[in-house]
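Asker: Just need the structure, nothing else, for what follows:
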Amino acid sequence: GASCCPVEVVFSVQEEVGLVGAKHLDLTQLAAKTAIVMDSAGPVGSIVARAPSQDTMTIEITGQASHAGVAPEQGVSAIVVASKAIAGMHLGRIDPETTANIGVIRGGMATNIIPAHVTMRGEARSLDEARLASQTAHMRECFETAARELGAKVEFWVERSYSAINLSPESAVVRRVSRAMAATGVAPTLISTGGGSDANIFMGAGIETANLGFGMMGPHSVEEHIAIADLEQAASILIAVLSDPQG
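Answerer: Model prediction:
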């Protein structure tokens, strides 16, 4: 068979909940300076040239508990504060490069208790760092304003989950993958995506990484699927990458 270049294979875990496996991988154990990740939706032939940075937020609102039927006037509902903040917040598609979401909300104990505590988790993503900073600041301000107006307290924490990918078309890994695609009859296409992946972590560690589309459609929906033909074609591309005589 064809000769193969040296290969290091990484099987990461818990990608969906925050790229946990990639973040905890000891990358000093890897010798590779370039990498390929197979985790992009879209047709075979896609190469992710741009992917966003993400800020993950944890928000805690503290109000005042009280009996909802006897003394509601003495309570400050953390749920009402959260609702007011979210109602005034720009979420979803902010602009072509920026998105935001509040994805988790927990609070309350019983229907007859004014809820004193609410915890939420949200995120903002953008291909542009300035726009990401602006969106994160906007979300913080919405919570702080609602808490101040309704007499509650808010704590707001931000964690940078991963930083953006900006992969040059002339980078070694893009050239190598493009040659492999051409050799298997696939036209390479550089794309931008709103999704993060292990590629963001590897790129942040200085490993030039191409995240490839392999035919996955409808990600994160009940319609998520992949055609067997696309899976086979993606495998052929990987074989061509590994057997590339130009290294």
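Asker: Please count neighbours and contacts with C-alpha atoms only from this point.
Answerer: OK.
Asker: what's whichever strand or helix holds residue 234 in contact with?
Answerer: For residue 234, the element it lies in under DSSP states H and E is helix 228-242. By C-alpha atoms under 8 Å, 6 or more residues apart in numbering, the residues outside helix 228-242 that reach it are 4-5, 7, 43-44, 176-177, 179-181, 183-184, 214-215.
Asker: among the residues you listed, which are in strands?
Answerer: Applying DSSP state E to those, the entries found in strands are 214, 215.
Asker: ok, now which ones touch residue 191?
Answerer: Counting by C-alpha under 8 Å, 6+ apart, residue 191 has contacts 46, 47, 48, 49, 50.
Asker: neighbour-wise, which of these leads?
Answerer: Neighbour counts for these (other C-alpha atoms under 10 Å) peak at residue 47, which has 28 neighbours.
Asker: Quick check: residue 159 vs residue 75, distance?
Answerer: According to C-alpha to C-alpha, to the nearest Å, residue 159 stands 32 Å off from residue 75.
Asker: got the residue ranges for the helices in this structure?
Answerer: Listed in chain order, the helices of the chain (DSSP state H) span 20-24, 78-87, 129-150, 172-183, 198-204, 228-242.
Asker: So which bits of the shortest one are buried?
Answerer: Looking back up the chat, that one is helix 20-24. 20, 21, 22, 23 (16 or more other C-alpha atoms under 10 Å).
Asker: As CSV, these with distance to residue 137 would be great.
Answerer: Shown next, in CSV, are those (distance: C-alpha to C-alpha, whole Å):
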residue, distance to residue 137
20, 25
21, 29
22, 28
23, 25
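Asker: Show me which of those is closest to residue 143.
Answerer: residue 20 (27.8 Å; C-alpha to C-alpha).
Asker: can I assume the closest one is in contact with residue 13?
Answerer: Yes - with contact defined as C-alpha atoms under 8 Å, residue 20 and residue 13 form a contacting pair (6.6 Å).
Asker: Quickly note the distance from the closest residue to residue 136 other than its chain neighbours to residue 97.
Answerer: Ranked by C-alpha to C-alpha, 6 or more residues apart in numbering and with sequence neighbours excluded, the top spatial neighbour of residue 136 is residue 124, at 6.4 Å. Distance, residue 124 to residue 97, by C-alpha to C-alpha: 11 Å.
Asker: Could you also give me the structure for this next sequence, so I can compare it with the first?
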Amino acid sequence: MKSISYAFVTGLALAWLPGTSFAQQAALDARIAKLAQAEETKVIAWRRDFHQHPELGNAETRTAGIVAAHLKSLGLEVQTGVAHTGVVGLLRGGKPGPVVALRADMDALPITEATGLAFASTVKTTYLGQPVGVMHACGHDAHTAMLMGAAEVLSQVRKDLRGTVKFIFQPAEEGSLPGEEGGAKLMVKEGVLENPRVSAVFGLHIDAQTPVGQLTYRPGGMMASADDFTVTVHGKGAHGSTPWNGVDPVVTAALMVVALQTLVSRQVDLTQDAAVVTVGILRGGVRTNIIPAEAELSGTIRALDSKMRAQLLAAFRRTVTGIAESAGATADVVFDPDAYPVTFNDRALTARMVPTLQAVAGGAAHVTEIKAVTGSEDFSFYQEKVPGMYFLLGGMRKGTDPATTADHHTAGFVLDESGFTLGVKTLATLAADYLGQKP
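Answerer: This is a model prediction of the structure:
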């Protein structure tokens, strides 16, 4: 009965390539669902192993070795050492067709775990000169395990796939150490989307505040760009009792902080999309009666539209340099060269694949279009080059209040592992359905 319902839903929404009937594609998807369920024990075991042995960005050597060995055991073409520790597997289907990519991130975070799990991390390291634990506090261990499961599932139906699947296991999504390159940006730079050329890319992130069994997405700007900035204000030092003898960079910086809050409220079209300008650091001076020669402010700019992002960056520079000039000071503005673009879900691709999400999740009631998220994701670097779709997978135990669950990037972060099978099934089915559809 489930197979009939699945074929009906999928057949109504999607148009398949010549030679592939609705029934044939539905049968393939049903096989994928069954195989995904059979992977559950393996996926949970992989995830627990990765969780117990976390590795920071650009240092995922053990994780990458396990991934590469698994992909080779499936008969895939495997490339290692991409963007330091990245692994890429290529599965060529039995019929000609396009190339679709599936991506998972592998890195952990510098956080000391406090979950009490039997497989909790006890790994310690030194990060930026500070002793700290290492923990998978964002779910990348689950992402890696689920994509390994999807690779195994698709390898078992390869003769029925119309095209090629590229599996991207990426290091350093959380960022690299200062002075290092890494993550999706370096993966793209080193040609991960080429040879063969990728036509579309899919990625997921597990969400500890969304119930198991639910998928969420958003067309267009789903997650924000992230442009960190530092402004150094150069004034002229003076005694605090005679400020007229100097140029006060502290007052000038304070004026900038206030004025920057008008960029979103007065200089961009808020009916188009949301944006945020936050100053997180303001420092200058060492003593109450000394006006320093310099002050510094730093923060972040978030936008959900690439044009709005460019407009904000230009307005930011214009505002701070203008205020500095008006005070007789100067300002140096530096934007982070490794800033993340907008995680922008291609609207046509998203509309085309939402029926697949609904089918694998058991109906439209389990798939929700959500509001934009002002956090950021380096999956956006892939989406700058090819159409991409990013979505969230529920990882919270059903019946739990999201307000009581530990957030991502915290020491108490936990996941309900019963949601992993849906992740495997969704990744594998998205690839199979994309390859089988008419563009």
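Asker: How alike are these chains, TM-score-wise?
Answerer: After superposition, the two chains reach a TM-score of 0.75 (TM-score structural alignment, normalised by the length of structure 1), with 242 aligned residues with a C-alpha RMSD of 3.8 Å.
Asker: quick one on the thing from earlier: just want to know which of residue 159 and residue 75 of structure 1 has more residues nearby.
Answerer: The residue with more neighbours, out of residue 159 of structure 1 and residue 75, is residue 75; 18 against 11, by other C-alpha under 10 Å.
Asker: Trace the more buried one over to structure 2, please.
Answerer: Aligning on TM-score structural alignment places residue 75 of structure 1 opposite residue 246 in structure 2.
Asker: What residues does its match make contact with?
Answerer: Here residue 246 of structure 2 is in contact with 235, 236, 237, 238, 291 (C-alpha under 8 Å, 6+ apart).
Asker: As JSON lines, these with distance to residue 390 of structure 2 and neighbour count would be great.
Answerer: Formatted as JSON lines, these follow (distance: C-alpha to C-alpha, whole Å; neighbours: other C-alpha atoms under 10 Å):
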{"residue": "235", "distance to residue 390 of structure 2": "46", "neighbour count": "23"}
{"residue": "236", "distance to residue 390 of structure 2": "49", "neighbour count": "17"}
{"residue": "237", "distance to residue 390 of structure 2": "50", "neighbour count": "18"}
{"residue": "238", "distance to residue 390 of structure 2": "53", "neighbour count": "18"}
{"residue": "291", "distance to residue 390 of structure 2": "49", "neighbour count": "27"}
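Asker: Closest one of those residues to residue 284 of structure 2?
Answerer: Of the contacts of residue 246 of structure 2, the one sitting nearest to residue 284 of structure 2 (C-alpha to C-alpha) turns out to be residue 291, at 8.8 Å.
Asker: I figured residue 71 of structure 2 hits residue 78, correct?
Answerer: Yes - the pair formed by residue 71 of structure 2 and residue 78 meets the contact definition of C-alpha under 8 Å, at 6.8 Å.
Asker: Which residue in structure 2 aligns with residue 103 of structure 1?
Answerer: Looking across to structure 2 (by TM-score structural alignment), residue 103 of structure 1 lines up with residue 280.
Asker: oh, I was asking about residue 121 of structure 1
Answerer: So residue 121 of structure 1 corresponds to residue 298, using TM-score structural alignment.
Asker: Tell me the spacing between the most centrally placed residue in structure 2 and residue 221 of structure 2.
Answerer: When C-alpha atoms, centre = their mean is applied to structure 2, the residue found nearest the centroid is residue 377 (3.2 Å). Per C-alpha to C-alpha, residue 377 of structure 2 is found 11 Å from residue 221 of structure 2.
Asker: got it, and residue 41 of structure 2?
Answerer: For residue 41 of structure 2, the distance to residue 221 of structure 2 - C-alpha to C-alpha - is 35 Å.
Asker: hang on, the earlier thing: and the residue nearest to the match of residue 103 of structure 1 when sequence neighbours are not counted, how many neighbours?
Answerer: Distance criterion C-alpha to C-alpha, 6+ apart; nearest residue to residue 280 of structure 2, sequence neighbours excluded, is residue 299 at 4.8 Å. For residue 299 of structure 2, the number of neighbouring residues by other C-alpha under 10 Å comes to 16.
Asker: I'd say residue 299 of structure 2 and residue 281 touch.
Answerer: Yes - Residue 299 of structure 2 is within contact range of residue 281, at 6.4 Å (criterion: C-alpha under 8 Å).
Asker: before we move on, back to that, what touches both of residue 71 and residue 78 of structure 2?
Answerer: In contact with both residue 71 of structure 2 and residue 78: residue 89, using C-alpha under 8 Å, 6+ apart.
Asker: Tell me which of those two has more neighbours.
Answerer: Between residue 71 of structure 2 and residue 78, counted using other C-alpha under 10 Å, residue 71 has the larger neighbour count: 23 against 18.
Asker: And for that one, nearest residue in space, chain neighbours not counted?
Answerer: The nearest residue in space to residue 71 of structure 2 (C-alpha to C-alpha, 6+ apart) is residue 89, at 6.4 Å.
Asker: secondary structure class for the one you found?
Answerer: Under the three-state scheme (DSSP: H, G, I helix; E, B strand; the rest coil), residue 89 of structure 2 adopts strand.
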